[in-house]
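Colleague: predicted model, plus sequence, below.
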Amino acid sequence: MATSLTAPLELYVQTPQNPTAAPLAKFEPPAGCYVGLWADLDSPDGRSDLDRLTELVGSHAVYFRYNFFRRPENANPWSPFFPAKFVEQLGGEDAAIHLAVEPRIPLKEVTEDLVKEWARQAGALNRPIFMRWASEFNDTVNSWNKDPVLYREKFRLVARIMHEEAPNVAMVWTPMAFSDLKSVMAYYPGQEFVDWVGITLYSKYYWNGDPARVTVNLLPNSRLDVLYQAFADKHPIQVSEYAAEHHSASSSRDLSYFATAKMQQFYFNIMLKYPRIKNINWLNFDMTAADEYKGYPATRRANYNLLKSPSVLKTYQHILSQPYFLKTFNSASRYSYQPIPPALNQNAVVLGYVADARVSSVRYFLDGQLLQKTSVAPFRVQLPTLKAGKHTLKAVANVGSPVQYSFKMP
């Protein structure tokens, strides 16, 4: 076990696949985490971005977009009642679709007939769909925030109909990041109506746009903890939206260094310590250039487009090269991760969970001798063949006190 009280990191060991102990939920992989990507097929730039990213980083297991729920007669080619074309083009055996479905009519006008029509169209395509219904209900700007009782009623209605009429749809209940569990539990419709629990959060350089509050030393995964502790034993968890900004409309600074650090901390810390997070969706979008966001405050407009920062793109490629991150649907990781146990097998692979956001390099000492220095997250090192008996592994990060583990080799 670790001997430091101020450890900047924790050490984990790679093991063969250790599937989730609980029965798997709909679409849940036994081990590993799907990677998802926001995709735009409605504009030439959006289509070319998707094609280019596929060329550079490969496929994704999930593709997502927004869908406005309204009466069919009020739909239009750019905002269809059900986005069948998107689902047909990107969904299939190797990829699921994630639809962020937002009511554009009052919740009380969401009727059984309307929901059944949406379910009929979804079911007819028989593609796997994560339906993120009326998410971020804990944000007061959303009209479905006003009445928790009505929200629960309508979520249950939608879930019941999807489960009956469109078994290819998984229901995802998604608050935005929060710290007080009570603020969202009034909206929770109940375990039988929720297939996955989701969350949306972003890594922004300035907290709420305040230049006096820089978030460089904030671990992005720390904002998952309350939700994870409350729901990971009941549901698989989907990070419905995540991205780290490499440019903000409120500053001329290049924030690529910030984005690369945060995305590595986020994805790799989840890989090591949050086994029930099974789906992460990156919002590949430049809000600083999009016409529809030009009326928003500069502090709310960020550039998350992977193609517009070479270092951010390279980091994303590195993340997706890890076999734990699943680039095809209905797949599973060969590996799982656990804290270093009292006994290790020969040639064990050890990785570092970042417990301090300032960690950028790690030196490993085996039985007092320098084994390896690495500046590449997740700070992986492979132990050599060792004699039977007791050994020590010390990790020294660039900040904080060293951490030392003792283990036996059979």
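Modeller: Ah, there it is. Numbers count the residues shown, from 1 in each chain.
Colleague: going forward, measure contacts and count neighbours with C-alpha atoms only.
Modeller: Will do.
Colleague: which residues touch residue 320?
Modeller: Residue 320 makes contact with 35, 57, 326-327 under the criterion C-alpha atoms under 8 Å, 6 or more residues apart in numbering.
Colleague: excluding its backbone neighbours, what's nearest the most centrally placed residue in the chain?
Modeller: In the chain, the residue lying closest to the centroid (C-alpha atoms, centre = their mean) is residue 280, at 2.6 Å. Leaving out its chain neighbours, the residue that sits closest to residue 280 by C-alpha to C-alpha, 6 or more residues apart in numbering is residue 239, at 4.6 Å.
Colleague: next up, the contacts around that neighbour.
Modeller: Going by C-alpha under 8 Å, 6+ apart, residue 239 touches 198-201, 277, 279-281.
Colleague: looking at those, which is nearest residue 352?
Modeller: residue 277 (18.4 Å; C-alpha to C-alpha).
Colleague: was I right about that closest one contacting residue 238?
Modeller: Yes - in this structure residue 277 lies within contact range of residue 238 using C-alpha atoms under 8 Å: 5.9 Å.
Colleague: what about the nearest residue to residue 212 once chain neighbours are set aside, neighbour count?
Modeller: Leaving aside its chain neighbours, residue 212 sits nearest to residue 206 (7.7 Å; criterion: C-alpha to C-alpha, 6+ apart). Residue 206 has 16 neighbours, counted by other C-alpha atoms under 10 Å.
Colleague: surely residue 206 touches residue 213?
Modeller: Yes - at 5.8 Å, residue 206 counts as touching residue 213 under the criterion of C-alpha under 8 Å.
Colleague: helix or strand: which one has residue 14?
Modeller: In this structure, residue 14 sits in strand 9-16 according to DSSP states H and E.
Colleague: likewise residue 272?
Modeller: helix 256-273.
Colleague: show me what that helix is in contact with.
Modeller: Identification of contacts with helix 256-273 by C-alpha under 8 Å, 6+ apart yields 12, 32-33, 203, 205, 216, 219-221, 243-247, 277, 309, 311-312, 315-316, 319, 324, 336-338, 353-354, 357, 377-378.
Colleague: one step back: out of the contacts of residue 239, which sit inside strands?
Modeller: With strands taken from DSSP state E, the overlap with those comprises 198-200, 277, 279-281.
Colleague: dump the residues you listed into CSV; add distance to residue 403 as well.
Modeller: Output for those, formatted as CSV (distance: C-alpha to C-alpha, whole Å):
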residue, distance to residue 403
198, 33
199, 32
200, 33
277, 27
279, 31
280, 30
281, 33
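Colleague: can you pick out the most distant pair from these?
Modeller: Of all pairs drawn from the ones in strands among the contacts of residue 239, the greatest distance, 12.8 Å, lies between 200 and 277 (C-alpha to C-alpha).
Colleague: give me the neighbour count for the residue lying closest to residue 302 once chain neighbours are set aside.
Modeller: Spatial nearest neighbour of residue 302, chain neighbours left out: residue 248 (4.5 Å); criterion: C-alpha to C-alpha, 6+ apart. Neighbourhood size, residue 248 [other C-alpha under 10 Å]: 24.
Colleague: ok, structure two:
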Amino acid sequence: MVWSPSASPKQTIDDYYPGDNYVDWVGLSMYSVKFFNGDKKQPADYVNPLDLLDYVYEQYADRKPIMISEYAATHFSKAGNEDTTQFAITKMNMLYNGIKLKYPRVKAVHWFSLNTLEDSHSEARKLNNFSLTENMKIREAYRKMVSDPYFLSSVQTDNTNSKLAYRIYEYKNQVIRDNVTATFWAKTYDPKIQKVVVSLDGKQIPDLKQYPFEVSLNTSKLTTGSHQLKAVVYDSKNRVAISKTFVIKTGK
């Protein structure tokens, strides 16, 4: 039994919960659109899809696995007849990489692959193209996203499966002895992050321009001890939105 409300209005979601005895999964339906209700006077591009997930996750994830029952990001908006391919790719990356890093109890994600411009239950809802197959850039971005070993194509019950050994952890002053991938999580006032500039002990690493903002750290080339890893996040106007310096420790 999957109980699956819409992400909004969140104020009344709990009123409709049948109870733990009747629910196996808690689901959620949510979408990333450029404009609310197809109205160019109501921009919606500032909404982070993870903000839509937060409420249900915080309320139910400690006792039920969470399912994104329906998600999609529009790559063409009827409002203004606007191509929004890059918008869709960015929102897709926000959601899937955010799930991987911060929402371990999300156990299933379903993309709502439908061109509502042509196929919808009412004329009023013919506003966006969410299809994964009609836009090759979207299809390739999705293919690349779900090829990440964190995401499984089927339920795995064999604990020896290499994919199940995928480890993600928050750095909390551990001593790093192996080569690791550092992923930077940033959420700012601006929905569009232009780039993240990373430096290690003052030496700049090539700019990161799309989620996931991650770099490989070869600790075998570092001396034992403490090192400074700095990340600077730039907004859509190429202004510094936030910066943070992390001290990491390496050992043999």
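Modeller: That came through fine. Every value quoted in this text rests on a predicted model; they were computed, and no experiment measured them.
Colleague: just to revisit the earlier point, quick one: the strand holding residue 14 of the first structure aligns where in the second structure?
Modeller: On the basis of TM-score structural alignment, strand 9-16 of the first structure is assigned to no residues in the second structure.
Colleague: the very next helix or strand once past that strand vs strand 277-282, what angle?
Modeller: Downstream of strand 9-16 of the first structure, the first helix or strand assigned by DSSP H and E is strand 33-38. Taking axes from the mean of the first three to the mean of the last three C-alpha atoms, to 10 degrees, one finds that strand 33-38 of the first structure is oriented at 20 degrees with respect to strand 277-282.
Colleague: ends of stretch 183-201 of the second structure, what's the gap?
Modeller: Terminal residues of stretch 183-201 of the second structure lie 17 Å apart, using C-alpha to C-alpha, to the nearest Å.
Colleague: now the strands for the stretch 301-410 of the first structure?
Modeller: In the stretch 301-410 of the first structure, the strands defined using DSSP state E, counting those that start in this stretch lie at 302-303, 325-326, 335-339, 349-354, 362-366, 369-374, 381-382, 389-397, 403-409.
Colleague: tell me how many other residues crowd residue 330 of the first structure.
Modeller: 16.
Colleague: trace it over to the second structure, please.
Modeller: The equivalent of residue 330 of the first structure in the second structure is residue 156 (alignment by TM-score structural alignment).
Colleague: quick one: what's aligned to residue 143 of the second structure in the first structure?
Modeller: Matched by TM-score structural alignment, residue 143 of the second structure corresponds to residue 317 in the first structure.
Colleague: surely its match touches residue 54?
Modeller: No - counting by C-alpha under 8 Å, residue 317 of the first structure does not reach residue 54; the two are 10.8 Å apart.
Colleague: so those two - more neighbours on which side?
Modeller: Higher neighbour count among residue 317 of the first structure and residue 54: residue 317, with 16 against 12, using other C-alpha under 10 Å.
Colleague: gap between that one and residue 397 of the first structure?
Modeller: 24 Å.
Colleague: also residue 287 of the first structure?
Modeller: Using C-alpha to C-alpha, residue 287 of the first structure is found at 36 Å from residue 397 of the first structure.
Colleague: more neighbours: which of these two?
Modeller: Set residue 287 of the first structure next to residue 397 and count neighbours by other C-alpha under 10 Å: residue 397 wins out with 26 against 21.
Colleague: which ones are touching that one?
Modeller: Residues in contact with residue 397 of the first structure (C-alpha under 8 Å, 6+ apart) are 8-9, 359-363.
Colleague: quick one: buried ones out of those?
Modeller: Neighbour-count burial (16 or more other C-alpha atoms under 10 Å) applied to these gives 8-9, 359-363.
Colleague: re earlier: just checking, the residue nearest to residue 302 of the first structure touches residue 297?
Modeller: No - with contact defined as C-alpha under 8 Å, residue 248 of the first structure does not count as touching residue 297 (10.9 Å).
Colleague: now which residue in the second structure aligns to the residue nearest to the centre of the first structure?
Modeller: Aligned partner of residue 280 of the first structure by TM-score structural alignment: residue 109.
Colleague: ok, its match - contacts?
Modeller: Contact analysis of residue 109 of the second structure by C-alpha under 8 Å, 6+ apart lists 67-71.
Colleague: cutoff 7 Å now
Modeller: By C-alpha atoms under 7 Å, 6 or more residues apart in numbering, the contact list for residue 109 of the second structure reads 67-69.
Colleague: distance of residue 20 of the second structure relative to residue 28 of the second structure?
Modeller: For residue 20 of the second structure, the distance to residue 28 of the second structure - C-alpha to C-alpha - is 16 Å.
Colleague: looking at these two, which is more packed in?
Modeller: residue 28 (23 against 12).
Colleague: map the more buried one onto the first structure.
Modeller: Counting by TM-score structural alignment, residue 28 of the second structure corresponds to residue 199 in the first structure.
Colleague: that match reaches residue 178, doesn't it?
Modeller: No - under the criterion of C-alpha atoms under 7 Å, residue 199 of the first structure makes no contact with residue 178, lying 9.0 Å away.
Colleague: let me see the contact set for the counterpart of residue 175 of the first structure in the second structure.
Modeller: Alignment note (TM-score structural alignment): residue 175 of the first structure maps to residue 5 of the second structure. Neighbour list for residue 5 of the second structure: 13, 27-29 [criterion: C-alpha under 7 Å, 6+ apart].
Colleague: do the same with residue 306 of the first structure
Modeller: Residues counted as contacts of residue 306 of the first structure (C-alpha under 7 Å, 6+ apart) are 284, 312-313.
Colleague: a markdown table please, covering the residues you listed and showing distance to residue 129 of the first structure and neighbour count.
Modeller: Shown next, in a markdown table, are the contacts of residue 306 of the first structure (distance: C-alpha to C-alpha, whole Å; neighbours: other C-alpha atoms under 10 Å):
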| residue | distance to residue 129 of the first structure | neighbour count |
| --- | --- | --- |
| 284 | 19 | 23 |
| 312 | 29 | 25 |
| 313 | 27 | 19 |
